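J.: Okay, here's the prediction I keep looking at, along with the sequence it came from:
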Amino acid sequence: MSKLPLSFYTRPDSVTIARELLGKHFYSSFDGVLTGGIIVETEAYSGENDAACHAHLGRRTKRTQIMYEPGGVSYVYLIYGIYSLFNIVTNAEGTADAVLIRAIEPLEGLPEMQQRRGLSNIETRLTAGPGLVTQAMGISTLHNGTSLVGNEIWVEDKGVLIQDEDIIAGPRVGVAYAGADALLPWRFSVRGSKWVSKAKPKY
């Protein structure tokens, strides 16, 4: 096992971290059931100067408080009252940066992921979207604040290197309210992967 250390997450540039998470293996293990796959799509957020970030301009709420912890813990929040979205808190304590995991190529625990998603076949609806990833992997808001160097949720480096020419950078999804910041090319995906979410950049 080659879990990413805390030092990977506590670096100051969430954009770099978001790019480097492509190709890493993302896992969950609950009640002895292991699920996971290769990260193929991410989004970066920066609390200090990013209007799309929940903690923009130092905003602190019950929900965003976890974002001010040192990097290497999870920030999981609910949208539409249905989907839990899994983010990795990055940077140092007091700086609310994060990376959203948007999609994975599923490799481990496929039957369990299919059951959680209610799918009879392995298809892109299994994990090609941030709310689908968490549902397939059994992650919910109960896992907000989970350490990524523990034994429930973690990321491993298995030597998969995504070349720069195979990484697509584009605007993030669903953040039109952020004005000019909505256009920042902070969503990263693996070129040609069928597991990238439906909000695919054109190429």
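T.: Perfect, thanks for sending it. Numbers count the residues shown, from 1 in each chain.

J.: going forward, measure contacts and count neighbours with C-alpha atoms only.
T.: Fine.

J.: now the residue nearest to residue 152 when sequence neighbours are not counted, what's its secondary structure?
T.: Nearest non-adjacent residue to residue 152, counting by Cα to Cα, 6 or more residues apart in numbering: residue 29, 4.9 Å away. Using DSSP: H, G, I helix; E, B strand; the rest coil, the secondary structure recorded for residue 29 is strand.

J.: In this structure residue 29 contacts residue 35, no?
T.: Yes: taking Cα atoms under 8 Å as the definition, residue 29 is a contact partner of residue 35 at 6.5 Å.

J.: and here's the other structure:
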Amino acid sequence: MKKLERSFYERATLEVAKDLLGKYMVHEAHDGRTVGKIVEVEAYVGSIDAACHAYKNKYTNRTKIMFGKGGHAYVYLIYGMHYCMNIVTNQESYPEAVLIRALEPIEGLEIMKKRRKAEAILNLCSGPGKLCQAMGITKLQNEMDLCGESMFLLHGERIMPEDIVTTPRINIDYAKEARDYPWRFIIKDNPFVSKGK
């Protein structure tokens, strides 16, 4: 399978979000290689999206990576304990990203189980915090180039439009009208998606 090139990420964020479904995320870590198929994502568009860290183009030390080139990792901590993995999208100066919400484990399952201290395969990557733990993703991967050799995406499987389900995003009730934007995309009937709405 071929690695995704920069041009894949440097497009309109809602398009990239849907096209990420079925792609394989690979992390070559010190304790081994893990691979997961992307089955659930959420799009965030900084200029108009009250749920986005860069809402109204807010530039901070944390959000600066979102203003850079598409195809980089934006990793942050929530609730002081869980990491979330996002992929920066669109062109420079457009602070946009796609949150990876769930993966279907493909390779390195024993490594994932050890990292997660869990046995149930369905539970290994069914949420943004879980998948980061299973894939060995921490703040060390923040700003990493996904066109590099350590963490990257492969073309994987093509998901047809009729097999993509669109819903509002999860756990963003604070975001006013943005909480209703239909910017969450999942692979229809996939058992590995997170337990959300």
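T.: On my side now, so go ahead. Just so we're clear, the structure is a prediction, and the values are computed from it rather than from any experiment.

J.: Now the TM-score, please.
T.: Overlay of the two chains. TM-score (TM-score structural alignment, normalised by the length of the second structure): 0.97; 197 aligned residues with a Cα RMSD of 1.0 Å.

J.: which of residue 29 and residue 35 of the first structure has more neighbours?
T.: Neighbours per residue, other Cα atoms under 10 Å: of residue 29 of the first structure and residue 35, the larger number sits with residue 35, 22 against 17.

J.: ok so residue 74 of the first structure is a helix residue?
T.: No: counting by three-state DSSP, one finds residue 74 of the first structure to be strand, located in no helix.

J.: aligned partner of it in the second structure?
T.: Using TM-score structural alignment as the criterion, residue 74 of the first structure maps onto residue 73 of the second structure.

J.: Spatially nearest residue to residue 107 of the second structure, not counting backbone neighbours?
T.: Using Cα to Cα, 6+ apart, the nearest residue to residue 107 of the second structure is residue 35, at 4.8 Å.

J.: Name the SS class of the residue most central in space within the second structure, please.
T.: Note on the second structure: the residue nearest the mean C-alpha position is residue 100, at 2.0 Å, using Cα atoms, centre = their mean. Look at residue 100 of the second structure: counting by three-state DSSP, its state is strand.

J.: got it, and residue 111 of the first structure?
T.: Residue 111 of the first structure ends up helix, using three-state DSSP.

J.: Check residue 65 of the first structure too.
T.: Strictly by three-state DSSP, residue 65 of the first structure counts as helix.

J.: Okay, it and residue 134 of the first structure: tell me how far apart.
T.: 21 Å (Cα to Cα, to the nearest Å).

J.: So between these two, which is more surrounded?
T.: More crowded of residue 65 of the first structure and residue 134, by other Cα under 10 Å: residue 134, with 25 against 15.

J.: distance from the host helix or strand of the more buried one to the second structure after superposition?
T.: Secondary structure from DSSP states H and E places residue 134 of the first structure in helix 130-137. Mean deviation of helix 130-137 of the first structure relative to the second structure after superposition (mean Cα distance after the TM-score superposition for the first structure): 0.4 Å.

J.: and that helix, which stretch of the second structure?
T.: Helix 130-137 of the first structure maps onto residues 128-135 of the second structure, going by TM-score structural alignment.

J.: in the first structure, which strand has the most residues?
T.: The strand that spans the most residues within the first structure, counting by DSSP state E, is strand 33-46.
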